[in-house]
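Undergrad: sequence and predicted structure below; questions after.
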Amino acid sequence: MKTRATPLNPQNRFQPIVTDRQYDDGWYQDPADDTCPDSLATEVVDEQVRTIISRNQSPDVPFDQSINPYRGCEHACIYCFARPTHAYWDMSPGLDFETRLIAKPNAAEQLRRELDKPGYRVSPIALGVNTDAYQPVEKHREITRDVLKVLVEYRHPVSIITKGALILRDLDLLSELAHQGLCSVRVSLTTLDNTLKRQMEPRTAAPATRLKVIRELAAAGVPTGIILGPVIPFINDHEIESILGVAAEAGAERASWIMLRLPLELDELFQDWLQRHFPDRASHVMNRMRDLRGGKSYDAQFGRRMTGTGPYADLVRQRFAKRARQLGLNLHQAEPLRSDLFRRPAGEQIGLF
């Protein structure tokens, strides 16, 4: 599939009937047969949501509130931990996750309702965690921008994680929030190799473009850092020091890392990707992944699911910390986002009468 990370569409785990697609009857072998296209267009359907703020109590996640303007992600990162969530909507975590998206056009309206509730307690909202808020469909839907406008109006703290250059479109809103201590951005930077980027993150911004994003955000006064995630053994782990170096040069103030995670259907999808792009080292990668996860492909236990355990995990941690220290990254505590400026504009106006 051109510009897609996987051609697979495995059954999601909630479907009671499983279709065996392994048998080859020759039906799609004719190259002139247009019923087997080499690319698929993205389909988007709308969902009128009744709630927009998701909450979690995970002890190893640095936020308790998040907003995802979209379900599914056109960026098509093969390693995305959010792929299995597409099964909740009766779709496959494979190709469906990349091509069949759900947009939330009333997100800003619903956010306003939730912020207006008397019992609402202010804490930073993480924007675009499960799927990227600045994926390509946002260019014309502008749901993320509408959400940011509400956050500006209410003076609400927000943190953003993205690998999309489209975030620069909203620099006016982000800089306004940042100047009040209400915004921070982390750019996901996984490789400096354009070929590897195209293989594992087909529709994301190029590495050079992401560095440009860091530079422009930093120049506008927006606290900016990177997430080197995921670190994939024998695929991009050799780039740790170089990625940190160019990120710091571009203006990043902070950096963190996450080890590759393979929950549920993602295990099958990632191993298929390995066999197609790196058959010479596929078994080596998976053996190291099992070393990290106590003999399994994945361990979901809090505290170690993001990093793994054992000598290799310790080595990555030490390499990352040493280079970050040399570059002056992470010198201060995580950028504090203010919560004391929150206001309800509509309520203030009503109070005048």
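TA: Looks like it arrived, so ask away.
Undergrad: can we go C-alpha only for contacts and neighbour counts from here?
TA: Noted.
Undergrad: so who does the closest residue to residue 219 other than its chain neighbours touch?
TA: Excluding the flanking residues, the one nearest residue 219 by CA to CA, 6 or more residues apart in numbering is residue 251, at 8.0 Å. For residue 251, the contact set (CA atoms under 8 Å, 6 or more residues apart in numbering) comprises 214-215, 218-219, 224.
Undergrad: quick one: secondary structure of residue 175?
TA: For residue 175, the assignment made with DSSP: H, G, I helix; E, B strand; the rest coil gives helix.
Undergrad: could you do the one 10 residues further on as well?
TA: Per three-state DSSP, the local secondary structure of residue 185 is strand.
Undergrad: from residue 97, how far out is the residue nearest to residue 99 when sequence neighbours are not counted?
TA: Spatial nearest neighbour of residue 99, chain neighbours left out: residue 42 (4.4 Å); criterion: CA to CA, 6+ apart. Distance check for residue 42 against residue 97: by CA to CA, to the nearest Å, it reads 10 Å.
Undergrad: more neighbours: these two, which one.
TA: residue 97 (26 against 13; other CA atoms under 10 Å).
Undergrad: who's in contact with the more buried one?
TA: So residue 97 contacts 72-74, 76, 83, 86, 91 (CA under 8 Å, 6+ apart).
Undergrad: and if we set it to 7 Å?
TA: 72-73, 83, 86 (CA atoms under 7 Å, 6 or more residues apart in numbering).
Undergrad: okay, pairing it with this:
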Amino acid sequence: MRTSLLPRGRGTASNPPNRFAPTRIIASDDGWQEEVPPCGATEVRQETAKSIISRNQSPDLPFDRSLNPYRGCEHGCIYCYARPSHAYWDLSPGLDFETKLIAKHNAPALLAQALGKPGYACAPINLGANTDPYQPIERQQQLTRRCLQVLLDHRHPLTIVTKGALILRDLDLLSELARQRLVAVYISLTSLDDELKRILEPRAAAPAARLRAIRVLREQGIPVGVLCAPIIPMINDMELEGLLQAARQAGAQSASYMLLRLPREVAPLFEDWLHAHYPQRAEHVLSLIRQSRGGALYDSRFGQRFRGEGAFAELLAQRFKLASKRLGLDRREAFELDCSRFCPPGGQLALL
């Protein structure tokens, strides 16, 4: 069901059934609904997780392990590729994903246990691979901060991907991690347009706040890169060079980008969003996506899923390459993290 009546502060009004649901309810517009539906309060459920470090063998990712203290994300980004994961908990990838959140309350303790297991080999852990570790509920839950403390205590390297300005709360821990070459931060920057941000990423930090986060982190000596993601044809692709320029002026040292991904239930959610906010442009946007995805809205193949193929994708890659080289954002030497200092729980930390 396509609707322009979106809940205030949410990315979608739709709550489609997850792909594992045995029954489905189909809503229809009878013409009586005229008011914008309420956004609904955020509900946080506590989960006693059994494990905390996720492993991957993807050749597209620069890390082989990640940690996510939360399931679901209150930022409500309509394009979020993690939305389909909510189906595993019998929840909708739609509104449920941004309103019914799960906090792994024992994440810090599980992390310490995992680091202390015999045979554990140290390599950087990524925070933020699935959902944002600095989404609004982190202010109260503080699971990300407590995990940072565990990693610092045992001198374990990590990377962080976030669009949350709340990361500045943890400058004390991040500064010490950076001093020991144990952390690199990537700030996701999607648009410099506040209005586009409001409808695309309703509860994420404003563009100015993200640029300020880059600036403050760099002033504290913390390595920072910018992630221009996702790039959406005819929505924000025209901002690419401007995003890179603004990030470089704020102090970013490296840059990357990603073409819009629409796996599983994300595709129909994004289509509804397009028709609600850009009805005259929607079909053109979808056409360019299909041209970049072999005729479909999504291509999951390694090597293709982040970049796409075809004329539009190739032009985008060339634009990024030229702009990042011109701005000096194509260097990665500042992001070499030190795994040699790791001391597992129960081990003896070196004095120097």
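TA: Perfect, I can see it now. Just so we're clear, the structure is a prediction, and the values are computed from it rather than from any experiment.
Undergrad: may I have the TM-score of the superposed chains?
TA: The TM-score (TM-score structural alignment, normalised by the length of structure 2) is 0.95; 343 aligned residues with a CA RMSD of 1.4 Å.
Undergrad: which pair of the contacts of residue 97 of structure 1 spans the longest distance?
TA: 73 and 86 (9.9 Å; CA to CA).
Undergrad: list the buried residues in the longest helix along structure 1.
TA: What stands out as the longest helix in structure 1, according to DSSP state H, is helix 311-327. Neighbour-count burial for helix 311-327 of structure 1 flags 312-313, 316, 320-321, 323-324, 327 (criterion: 16 or more other CA atoms under 10 Å).
Undergrad: between those residues, which sits nearest residue 158 of structure 1?
TA: So of the buried residues of helix 311-327 of structure 1, ranked by how close each gets to residue 158 of structure 1 (CA to CA), first place is residue 324, at 24.7 Å.
Undergrad: which residues in the stretch 51-200 of structure 1 form strands?
TA: 54-55, 65-67, 70-71, 100-103, 125-127, 158-162, 183-188 (DSSP state E, counting those that start in this stretch).
Undergrad: which SSE is immediately downstream of the longest helix of structure 1?
TA: Next in sequence after helix 311-327 of structure 1, counting helices and strands by DSSP states H and E, comes helix 345-350.
Undergrad: longest strand anywhere in structure 1?
TA: Using DSSP state E, we find that the single longest strand of structure 1 is strand 224-231.
Undergrad: that one vs structure 2, average distance?
TA: After superposition onto structure 2, strand 224-231 of structure 1 sits on average 0.4 Å from its aligned residues (mean CA distance after the TM-score superposition for structure 1).
Undergrad: report the mean deviation for whatever helix or strand comes next after that strand after fitting onto structure 2.
TA: For strand 224-231 of structure 1, the following helix or strand on the C-terminal side (DSSP H and E) is helix 240-250. In the superposition with structure 2, the average deviation recorded for helix 240-250 of structure 1 is 0.5 Å (mean CA distance after the TM-score superposition for structure 1).
Undergrad: just checking, what packs against helix 240-250 of structure 1?
TA: helix 207-219, helix 311-327 (3 or more CA pairs under 7 Å, 6 or more residues apart in numbering; DSSP states H and E).
Undergrad: again, 8 Å this time
TA: If you count contacts as 3 or more CA pairs under 8 Å, 6 or more residues apart in numbering; DSSP states H and E, helix 240-250 of structure 1 packs onto helix 207-219, strand 224-231, helix 311-327.
Undergrad: would you turn those into CSV with distance to residue 345 of structure 1?
TA: Below are those laid out as CSV (distance: least, CA to CA, whole Å):
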stretch, distance to residue 345 of structure 1
helix 207-219, 28
strand 224-231, 29
helix 311-327, 42
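Undergrad: closest to residue 270 of structure 1 out of those?
TA: Across those, closest to residue 270 of structure 1 is strand 224-231 (CA to CA), at 12.5 Å.
Undergrad: show residues contacting that closest one.
TA: Residues contacting strand 224-231 of structure 1 (CA under 8 Å, 6+ apart): 79, 184-190, 214, 217-218, 237, 240, 243, 247, 251-261.
Undergrad: same thing but at 7 Å, please
TA: Outside strand 224-231 of structure 1, the residues that reach it (CA under 7 Å, 6+ apart) are 184-190, 214, 217-218, 237, 252-260.
Undergrad: and stretch 235-248 of structure 1, by the same measure?
TA: Residues outside stretch 235-248 of structure 1 that contact it (CA under 7 Å, 6+ apart) are 191-192, 211, 231, 320, 323-324, 327.
Undergrad: in the stretch 1-150 of structure 2, which spans are helices?
TA: 95-99, 107-115, 138-141, 143-153 (DSSP state H, counting those that start in this stretch).
Undergrad: quick one: buried residues of the shortest one?
TA: It stands for helix 138-141 of structure 2. Buried residues in helix 138-141 of structure 2 (16+ other CA under 10 Å): 138, 141.
Undergrad: so stretch 311-325 of structure 2 matches what in structure 1?
TA: Taking TM-score structural alignment as the measure, structure 1 aligns residues 311-325 with stretch 311-325 of structure 2.
Undergrad: quick check: the aligned residue in structure 2 for residue 189 of structure 1 vs residue 65 of structure 2, distance?
TA: For residue 189 of structure 1, the aligned position in structure 2 is occupied by residue 189, per TM-score structural alignment. Residue 189 of structure 2 is 23 Å from residue 65 of structure 2, where distance means CA to CA.
Undergrad: repeat that for residue 234 of structure 2.
TA: From residue 234 of structure 2 to residue 65 of structure 2 the distance is 34 Å (CA to CA).
Undergrad: so between those two, which is more surrounded?
TA: residue 65 (18 against 15).
Undergrad: isn't that one right next to residue 123, touching?
TA: No: Residue 65 of structure 2 is beyond contact range of residue 123, at 8.0 Å (criterion: CA atoms under 7 Å).
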